[in-house]
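Trainee: my questions are about this predicted structure, shown below with the sequence.
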Amino acid sequence: MAEKANFSNIYKFYDLINSVITLGFDKSWRNKASNQITGTRVLDLGSGTGAAFQQLQNLEVTAIDPDEKMLQLNKFKNKII
């Protein structure tokens, strides 16, 4: 899968690239989305590097991503199992 290969090549820089491409709006978009959560559990599909975890710290989060390198970085950044 070409998309997966591309993410495997840029996973270390993904958060920076995402911030630049969205002109920094990615953080405010995540804040707006997290403010609408009413439950205590979240399924984060396409979790990537786990950028949303800062807004989801008080919730039980299940993170899923097809790219293993992105998930490994997610685990390292967010100190999760």
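Mentor: The structure has been received and is ready for your questions.

Trainee: all contacts plus neighbour counts: C-alpha atoms, from now on.
Mentor: OK.

Trainee: and the strands in the chain?
Mentor: 41-45, 60-64 (DSSP state E).

Trainee: correct me, but Val61 touches Asp44?
Mentor: Yes. Between Val61 and Asp44 a contact is recorded at 6.8 Å, counting by C-alpha atoms under 8 Å.

Trainee: in a markdown table: the strands of the chain, plus distance to Phe76 and mean neighbour count.
Mentor: Output for the strands of the chain, formatted as a markdown table (distance: least, C-alpha to C-alpha, whole Å; neighbours: other C-alpha atoms under 10 Å):
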| stretch | distance to Phe76 | mean neighbour count |
| --- | --- | --- |
| strand 41-45 | 17 | 13 |
| strand 60-64 | 13 | 14 |
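
Trainee: make CSV from the ones you listed and add distance to Ser8 to it.
Mentor: Output for these, formatted as CSV (distance: least, C-alpha to C-alpha, whole Å):
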stretch, distance to Ser8
strand 41-45, 17
strand 60-64, 15
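
Trainee: try it against this one:
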Amino acid sequence: MSRYTQLTREQRYRIYILEKVVQTQTQTQTQTQTEIASTPGVHKSTTSRELCRNRGGKGYGPKQAHKLACHRRQTKNSARITP
């Protein structure tokens, strides 16, 4: 079993570029996610979660996606101790 690693900024930019290229070529969502996932070396479910989680009103933006991911990483383990 491989160890989980988070997407890097470069992988997010590759996903963004491939999404734009593949969207112009194919019509189905399944083909799009499979084709996008094959090049950056990530599983298609990772690509799907990345696109769904970080798609805003204007579509997927890699800069915004990376910023949100860093924010989630910093705040997920914050202590919640109440007096």
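Mentor: Good, I have the coordinates. Computed from a prediction, not measured in an experiment: that's the story for all the values here.

Trainee: TM-score for these two?
Mentor: Superposed pair, TM-score by TM-score structural alignment, normalised by the length of structure 1: 0.32. Supporting alignment: 47 aligned residues with a C-alpha RMSD of 3.8 Å.

Trainee: what residues are up against the nearest residue to Ala37 of structure 2 once chain neighbours are set aside?
Mentor: Spatial nearest neighbour of Ala37 of structure 2, excluding adjacent residues (C-alpha to C-alpha, 6 or more residues apart in numbering): Lys44 at 4.9 Å. When contacts are counted by C-alpha atoms under 8 Å, 6 or more residues apart in numbering, Lys44 of structure 2 touches 33-34, 36-38.

Trainee: same question, Thr46 of structure 2
Mentor: By C-alpha under 8 Å, 6+ apart, the neighbours of Thr46 of structure 2 are Ala37.

Trainee: how much space between it and Thr30 of structure 2?
Mentor: 13 Å (C-alpha to C-alpha, to the nearest Å).

Trainee: and what of Leu68 of structure 2?
Mentor: For Leu68 of structure 2, the distance to Thr30 of structure 2 - C-alpha to C-alpha - is 25 Å.

Trainee: can you give me the strands in structure 2?
Mentor: Using DSSP E, strands in structure 2 cover 55-56, 59-60.

Trainee: so which of these is the most surrounded?
Mentor: Using mean count of other C-alpha atoms under 10 Å, the stretch among the strands of structure 2 with the largest mean neighbour count is strand 59-60, at a mean of 16.

Trainee: show me what that strand is packed up against.
Mentor: The helices and strands touching strand 59-60 of structure 2, judged by 3 or more C-alpha pairs under 8 Å, 6 or more residues apart in numbering; DSSP states H and E, number zero.

Trainee: still on that earlier bit, quick one, which of the strands of structure 2 is nearest to Tyr13 of structure 2?
Mentor: In terms of C-alpha to C-alpha, the element of those nearest to Tyr13 of structure 2 is strand 59-60, at 10.0 Å.
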